[in-house]
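Q: Structure of the sequence below:
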Amino acid sequence: MTVEQGLNVELREKSEVQLIDLREEHAPLVDNHWEYQTHETIDYIKGCIQYNFGFGIRQTNQSELIAWIAQTHYGGGGMLYTKENHRKRGYGEMLVRKLTKHLAKSNQVPSVVVGSDNTASIRLNEKIGYRRVCKVYWVVFENH
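A: All right, here's what the predicted structure looks like:
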């Protein structure tokens, strides 16, 4: 997606929820639900929130997050998650749209990384206007 396309993404907020900025205090919640969680990821997530940005959704008049997304170290969106009992309500789409628009307004090329087996997220991102441009491989080194 180009910056211009990102600027044209329509935000679709919902009246029953509030969209807020992620704060460092949200990092443990994000970490506990992240598929790639290790004993070291909490510091990584705190860094993403502190040095980049992220957005969360909470129900109006509630404090607990029900969904979130963050800009990762490589500049794109990641860690998108909606708690199971709040899925199928468009919250993930709302977050990806917000992240996309925010990146574009900052003159950053909007991008996301999605697991190749995550068909729901792939469809969601394609619906917003993203397209697959390459495969990314992660290499993990473990200290023994």
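
Q: contacts and neighbour counts: CA atoms only from here.
A: OK.

Q: In contact with the spatially most central residue of the chain, which residues?
A: Closest to where the C-alpha atoms of the chain average out (CA atoms, centre = their mean) is residue 69, at 2.4 Å. When contacts are counted by CA atoms under 8 Å, 6 or more residues apart in numbering, residue 69 is found next to 54, 55, 56, 77, 78, 79, 80, 81, 95, 96, 99.

Q: hang on, the last one packs against residue 77?
A: Yes: judged on CA atoms under 8 Å, residue 99 makes contact with residue 77 at a distance of 7.0 Å.

Q: These two: who's more crowded?
A: residue 99 (26 against 23; other CA atoms under 10 Å).

Q: Quick check: the gap between that one and residue 92.
A: Look at residue 99 and residue 92: by CA to CA, to the nearest Å, they are 11 Å apart.

Q: what do those two both touch?
A: Joint contacts of residue 99 and residue 92 (CA under 8 Å, 6+ apart) do not exist.

Q: that older thread, now flag whichever of the contacts of residue 69 is closest to residue 138.
A: Of all the contacts of residue 69, residue 138 sits closest to residue 78, with 13.8 Å by CA to CA.

Q: one more to line up against the first:
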Amino acid sequence: MNFESVKYVNIKGRLWNPKNQVQFYEDGSFFVAEHNGFAIPSDEVPETFNEHFDRYLKLRSMHGEISLAGIPIRQYEALKSNYKINWTEICWLYYYDGTGYEGLTSEYTFESKAYTLDVLRKSDISKVFEHYTYKDDGIGYIESIIENQPTQCARYKGLPVSWVVQREDGSLGIMYTLESHRRKGLGEWLSKHLIHQVIQKGEMPYLHIVVGNAASVALVERLGFKKYGKIVWFGVQNPYYKTGGVTD
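A: Okay, here's the model as predicted:
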């Protein structure tokens, strides 16, 4: 399997993390990587993509829905014409191929307000989850990220007011700044630190931005990220689902 293309960064990010257990289904040059409840199919043979994916669905007949994570939009369009799609989130895939940032400071001052660089801690779990978009993931997901993943946090008078993390799949995300501390450059400051940290680990920083989020697009493009294209997170209703499986 050749993971050199940016389109496989979603898989590479999961493989880079030694705490992840990624499993593969292979069918010739076609494969599906499975991790954390999501499937990520390859795109090596688009002309037979539906045929390969259909065989994969039959093997997963115990699952009523297959959730797919960050796959190229052309795969989504191919599957949409053949299967019922239960939910969809379309994002831009951005990647960073620069050298990182040097001379970063551990303190940041804006209009007399002094911020200190830190990592997220267990005591911050509830605050981060309070402002987390995907509540269905559960607070345990945030706890796992804070305990196991690289994080960057700006503290004001000891309290977390802005943060960004590297998720378990290698993507940068969960960025948030409290309303009273926005438009001060905190997100950019923290992102530079995290980008540099990820590069020092030998990984390529990348992220997903929901289409229509103009503010986040402007930020990452200022940071030097390049747009790869649209990717999609979605759920496919498995037509072969039966309690107890299917018999061919």
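
Q: Provide the TM-score value for the superposition.
A: Here the TM-score for the pair of chains, by TM-score structural alignment, normalised by the length of the first structure, is 0.85; 136 aligned residues with a CA RMSD of 1.9 Å.

Q: Can you check which residues contact both of residue 99 and residue 77 of the first structure?
A: 69, 70, 71.

Q: Mind telling me what the residue nearest to the centre of the first structure corresponds to in the second structure?
A: Under the alignment (TM-score structural alignment), residue 69 of the first structure maps onto residue 164 of the second structure.

Q: host element of that match?
A: In the assignment (DSSP states H and E), residue 164 of the second structure maps to strand 159-166.

Q: how much does that strand stray from the first structure?
A: By mean CA distance after the TM-score superposition for the first structure, the fitted strand 159-166 of the second structure averages 0.8 Å away from its aligned residues in the first structure.

Q: between the following helix or strand past that strand and strand 159-166, how big is the angle?
A: Next helix or strand after strand 159-166 of the second structure toward the C-terminus (DSSP H and E): strand 171-177. Calculated by axes from the mean of the first three to the mean of the last three CA atoms, to 10 degrees, strand 171-177 of the second structure forms an angle of 160 degrees with strand 159-166.

Q: got a list of contacts for strand 171-177 of the second structure?
A: 10, 13, 131-132, 161-167, 186-187, 205-208.

Q: which one in the second structure is aligned with residue 20 of the first structure?
A: Residue correspondence, TM-score structural alignment: residue 20 of the first structure in this structure matches residue 118 in the second structure.

Q: What is the neighbour count of the nearest residue to that match once chain neighbours are set aside?
A: Nearest residue to residue 118 of the second structure in three dimensions, chain neighbours excluded: residue 153, at 5.0 Å (CA to CA, 6 or more residues apart in numbering). Per other CA under 10 Å, the neighbour tally for residue 153 of the second structure reads 30.

Q: could you list every residue that touches residue 153 of the second structure?
A: Per CA under 8 Å, 6+ apart, neighbours of residue 153 of the second structure: 117, 118, 119, 120, 160, 161, 162, 163, 164, 190.

Q: Can you tell me, leaving aside adjacent residues, what's nearest to the last one?
A: Closest residue to residue 190 of the second structure apart from its sequence neighbours, by CA to CA, 6+ apart: residue 152 at 5.9 Å.

Q: To which residue of the first structure is that neighbour aligned?
A: Residue 152 of the second structure maps onto residue 55 in the first structure, with residues paired by TM-score structural alignment.

Q: what helix or strand is the alignment partner in the second structure of residue 29 of the first structure on?
A: Taking TM-score structural alignment, the alignment pairs residue 29 of the first structure with residue 127 from the second structure. Element membership for residue 127 of the second structure (DSSP H and E) is helix 125-130.

Q: Report the angle between whichever helix or strand the match of residue 152 of the second structure is part of and strand 77-82.
A: Following DSSP H and E, one finds residue 55 of the first structure within strand 54-59. Orientation of strand 54-59 of the first structure against strand 77-82 (the same axes, to 10 degrees) gives an angle of 10 degrees.

Q: In contact with residue 72 of the first structure, which residues?
A: Per CA under 8 Å, 6+ apart, neighbours of residue 72 of the first structure: 48, 52, 78.
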